[in-house]
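Peer 1: how would this look folded up:
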Amino acid sequence: MLNSLRTTAVPDAADRTAARRRVPVAVTAPDPISREGAVSQLRRHPEIELREQPGPDTVALLIENTLDDAALTRLRRIVRSEGARAVVVVDAIRETELLDLVGCGIGAIVWRHEATAHRLVQAVLAAARGDGDLPADLLGRLISQVGTLHRGAAGRVGAPSLGLQPREVDVLRLVAEGLDTGEIASKLSYSERTVKNVIHGLTTRLHLRNRAHAVAYALREGYI
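Peer 2: Prediction:
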């Protein structure tokens, strides 16, 4: 992933290609003034098509005051459940929040004090291409943190793989709808044993107590 990240630079040919196809963008902000400010900056650019709500074919431009648990849950939902690519505009990011953002699927971040129209459009076009776009100082911090994690994990054997696999999400979505094991198996064309194995595997791997705990985890992390 780090190889695909790039720091602030002059838009290249790929930017111009993205511009020609118009990128749909939905702006979300904690207050009307911040939202209207971003919308007014983006509206002047013909390569941007403004939309009211994020979705699978949009770039979500998210303006956040702080990256608390509520903000991270909102980001996960937009990226994982709604399928949007995202750009986050924020005042500051603590060390503990940086990997959380990357874990949410956020690859483009803009400092709020650098959020000019040009900078916002550049980040949006990068996100639309699936590229990373981080401020240079933030990229350095990310590389340092990943290196620290890798060194810390080097001596650990059998560390658990976190996150949910697609079929685990499918099963938990049906559990959340109230279906029992047999109904889930019928719906997904699995055997009942397979459904039980999927649930057992994810609860064991993620140290979850039961199905309800697993559904709560999936909801909190934005999978369903």
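Peer 1: okay, CA-based contacts and neighbour counts for the rest of this
Peer 2: Will do.
Peer 1: can you name the element that comes right after the top helix by length along the chain?
Peer 2: Longest helix in the chain, counting residues (DSSP state H): helix 136-153. Going down the chain from helix 136-153, the next helix or strand is helix 166-176, by DSSP states H and E.
Peer 1: now the strands: where do they sit in this protein?
Peer 2: Assigned by DSSP state E, the chain shows strands spanning 5-6, 23-28, 48-51, 59-64, 85-90, 108-111, 132-133.
Peer 1: what's the third one in contact with?
Peer 2: Residues outside strand 48-51 that contact it (CA atoms under 8 Å, 6 or more residues apart in numbering): 19, 22-27, 39, 42-43, 121.
Peer 1: of these, grab the buried ones for ChimeraX.
Peer 2: The ChimeraX command for the buried members of the contacts of strand 48-51 (criterion: 16 or more other CA atoms under 10 Å) is given here:
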select :19,22,23,24,25,26,27,39,42,121
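Peer 1: going by distance to K196, which of the contacts of strand 48-51 wins?
Peer 2: For the contacts of strand 48-51, the minimum distance to K196 (CA to CA) is 39.4 Å, reached by A26.
Peer 1: ok, now which ones touch that closest one?
Peer 2: Counting by CA under 8 Å, 6+ apart, A26 makes contact with 50-54, 58-61.
Peer 1: another sequence for comparison is provided below:
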Amino acid sequence: MKVFVLDPHLIYRRGVTSCLGDADGITGVAEAGSVREAWQQEGLRDAAVVVVDHGVPGALEFIRQVREATGARVLVCSGRGDETEVVAAVTAGALGYICKDTLTPESLVAAVHAAATGSGVMAPELLGTLLRNISRAHEEVLAPRGLSLTRLNPREQQVMRLVADGHPIREVAEQLRYSERTIKNVIHDVVTKLNVRTRSQAVAHAVREGLI
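Peer 2: Sure, this is the predicted structure:
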């Protein structure tokens, strides 16, 4: 797997490139400090995953364009994790959003590998932010017009929101007053409906597509 790193800060960019270059399963890492420079690099066209700093001028448009032009999965890495930035990046097509402040070499490599398989990646401290914004958009904009963001029924939404918040099946069952078997069946139905393979992929897909 080849990776491309777009970050305006040379020292940080070289650190990320070094970490990824030493990781198993990564065969090459290219880099750039600006969007203009990135488009001039052959490594961008070959990359399976592109790691983008949200602070790069033109980052959101770059995310949209690189997804369309190369099909690469985009992972945004930011030092701020601002609420509007998270929502904007995901809306633009980013598959994940991680924070520099809490990043380690191990978590960076894990996030890149997860993104490469199509799994959504979201820093735990940011997941609630994303869910609140999606919920607000549904309640304030769509619901009054009789519209909905979701293909999931209300029970499936309830279950997946709790799972996304990190609750184990036992706690989900207790909160919703269902049996654990029922919760497992609901999750299985959602996994099947969303055409993914695992519970974590179902959560990532549901968050990314605004289904919960």
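Peer 1: any idea what the TM-score is?
Peer 2: Superposed pair, TM-score by TM-score structural alignment, normalised by the length of the second structure: 0.58. Supporting alignment: 135 aligned residues with a CA RMSD of 2.1 Å.
Peer 1: follow-up on the earlier one: want to throw the contacts of A26 of the first structure into CSV with neighbour count and distance to H150 of the first structure?
Peer 2: Putting the contacts of A26 of the first structure into CSV (neighbours: other CA atoms under 10 Å; distance: CA to CA, whole Å) gives the following:
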residue, neighbour count, distance to H150 of the first structure
L50, 17, 40
R51, 16, 40
E52, 10, 40
Q53, 16, 38
P54, 22, 34
T58, 23, 33
V59, 29, 31
A60, 28, 31
L61, 27, 31
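Peer 1: look up how far A84 of the first structure lies from the aligned partner of G93 of the second structure in the first structure.
Peer 2: Alignment note: G93 of the second structure maps to G105 in the first structure; criterion TM-score structural alignment. According to CA to CA, to the nearest Å, G105 of the first structure stands 10 Å off from A84 of the first structure.
Peer 1: now do Q41 of the first structure
Peer 2: 21 Å.
Peer 1: again with C104 of the first structure
Peer 2: Separation of C104 of the first structure from A84 of the first structure (CA to CA) stands at 12 Å.
Peer 1: out of the two, which sits in the busier spot?
Peer 2: The neighbour comparison of C104 of the first structure against A84 (other CA atoms under 10 Å) goes to A84, with 25 against 20.
Peer 1: pull the contacting residues for that one.
Peer 2: Going by CA under 8 Å, 6+ apart, A84 of the first structure touches 54-60, 78.
Peer 1: which one is Q41 of the first structure nearest to, not counting chain neighbours?
Peer 2: Nearest residue to Q41 of the first structure, sequence neighbours excluded (CA to CA, 6 or more residues apart in numbering): A117, at 5.1 Å.
Peer 1: find the residue at the geometric middle of the second structure.
Peer 2: G96 (2.3 Å; CA atoms, centre = their mean).
Peer 1: isn't that residue right next to M122, touching?
Peer 2: Yes - with contact defined as CA atoms under 8 Å, G96 of the second structure counts as touching M122 (5.3 Å).
Peer 1: which bit of the first structure covers whichever strand or helix holds R161 of the second structure?
Peer 2: Taking DSSP H and E as the criterion, R161 of the second structure maps to helix 154-164. Matched against the first structure by TM-score structural alignment, helix 154-164 of the second structure finds no partner residues.
Peer 1: cheers, nothing more for now.
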